[in-house]
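Enquirer: Starting from these lines, generate the structure:
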Amino acid sequence: MYYLMGLWESIRDFMATGGDVLLFVAVTLFLMWSLMLERYMYLRVVFPKERKRIIAAWDAREDTTSWYAQRIREAWISQANEKLTARMTIIKTLVAICPMIGLLGTVTGMISVFEVMATMGTSNARLMAGGISMATMPTMAGMVAALSGVFFSARLAGQLKIARETLVDSLPHH
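Expert: Alright, predicted model coming up:
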């Protein structure tokens, strides 16, 4: 329990050091990871059942060679692909937005530094350091969030592509 309390205090201190923009980075990161975890769960739990259902429906068809049957096959593959790749555009957009939010933190932190310099002069190094910290922390957090998102969303996209191709290979056309 003490470990969790210490962890929470560390996170709270980090968020306070980086300013309000870190909250936007955290919300974006949470949303991005929630969507990616949902896609991983769909890929591992729901899609295998969907795949079996489509293969069973295809195998149950008497006609698999006609033009009409091939269009049905393509429609089923297209529908499955649409379900597989749902929300991937949102995930990729969130990954791309993370560094931009971090840069927003840089700008707000530098504005804070300039305000301190304008009101207190350049002699108050402690206040200037706080503003510089507010400038660098969101940038770092945004970049870390984006890097984790880039790696895992690319891996997820590859797994989704393999799942689609496996489905296509499982529905033979003559």
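Enquirer: going forward, measure contacts and count neighbours with C-alpha atoms only.
Expert: OK.
Enquirer: counting contacts, what elements does the longest helix along the chain pack onto?
Expert: Using DSSP state H to define each element, the chain has its longest helix at helix 125-170. Applying 3 or more CA pairs under 8 Å, 6 or more residues apart in numbering; DSSP states H and E, one finds that helix 125-170 contacts helix 2-18, helix 21-41, helix 47-60, helix 67-84, helix 88-120.
Enquirer: for comparison, sequence B:
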Amino acid sequence: MAVWIQNQTLGLANIIHSGGMVMGPLIALSLVMWLLILERTLFFRRLYRKNMGSRMAITHIRDGRIPDPGQYRGAVSLLVTEFIRTRTGNPKLDRHLLDASVSRINRRMTKFLALISVLAAMAPLLGLLGTVTGMITTFDVLATFGTGNAKAMAGGISEALITTQTGLIVAIPGLYMKGFLERRATNLQQRISRVGLYLRRHL
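Expert: Predicted coordinates:
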């Protein structure tokens, strides 16, 4: 097992080295993107679990009772908790505060999604940059040695292909996850907006 891991590590190191200078930024971009995706995935997972209904929400608001985190952790619970902490007791003002709470929470749903989209879109562009630098290397070898140095030519071509491949490998799942997270964010925003309208009518 240790030998296999060592071989895989060496193989990966060789691929990164063969990809040239563009591989470093590509790897960094990929790490940042996936950390943001993981953060959003865990955030949405928490908001989908242990949710409360609209009637339970209005009961907590009328009693001035912040939901128990052990019983309720979902998006509606987050809205109820934030509203109870900011309410004044004035129904007219409280309706505005409720609307502000709904808007604030809905904005939190889309946090980092635009950045994830930008990073996923940048990956194939960096891969294309690697393609260009690899072809430049190949043409430099051709200009210097002609077709007599096949090894140097292969290095430039492999740099071009590896960076293109890596850019697509980073971008495709990144764009898929961005769409997946956007759908979950939209569902939660719609749920919070519906509950917000229900609570507004009963304040």
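Enquirer: Would you pull the TM-score for this pair?
Expert: Here the TM-score for the pair of chains, by TM-score structural alignment, normalised by the length of structure 1, is 0.87; 173 aligned residues with a CA RMSD of 2.5 Å.
Enquirer: so which of the helices and strands packed on helix 125-170 of structure 1 comes closest to M140 of structure 1?
Expert: helix 88-120 (7.0 Å; CA to CA).
Enquirer: what sits against the counterpart of Q189 of structure 2 in structure 1?
Expert: Counting by TM-score structural alignment, Q189 of structure 2 lines up with R164 in structure 1. Contact analysis of R164 of structure 1 by CA atoms under 8 Å, 6 or more residues apart in numbering lists I77, A80, N81, L84.
Enquirer: Quick one: which of the residues you listed is the most crowded by neighbours?
Expert: The most neighbours of any of these, using other CA atoms under 10 Å, belong to L84, which has 22 neighbours.
Enquirer: related to what we said a few turns ago, closest to H173 of structure 1 out of the helices and strands packed on helix 125-170 of structure 1?
Expert: Across these, closest to H173 of structure 1 is helix 67-84 (CA to CA), at 7.1 Å.
Enquirer: distance between that closest one and the chain's centre?
Expert: The chain centre lies 27 Å from the centre of helix 67-84 of structure 1; the measure is CA atoms, centre = their mean, to the nearest Å.
Enquirer: just stretch 76-83 of structure 2 next, same as before
Expert: 24 Å.
Enquirer: what do you get for stretch 39-53 of structure 2?
Expert: 15 Å.
Enquirer: And stretch 103-115 of structure 2, by the same measure?
Expert: 11 Å.
Enquirer: How about stretch 111-131 of structure 1?
Expert: 36 Å.
Enquirer: and for that stretch, what span of structure 2 is it aligned with?
Expert: Stretch 111-131 of structure 1 maps onto residues 136-156 of structure 2, going by TM-score structural alignment.
Enquirer: what's the spatially most central residue of structure 1 in contact with, if anything?
Expert: In structure 1, the C-alpha nearest the mean C-alpha coordinate belongs to M32, at 3.2 Å (CA atoms, centre = their mean). The contact partners of M32 of structure 1, taken as CA under 8 Å, 6+ apart, are I91, L94, V95, G149.
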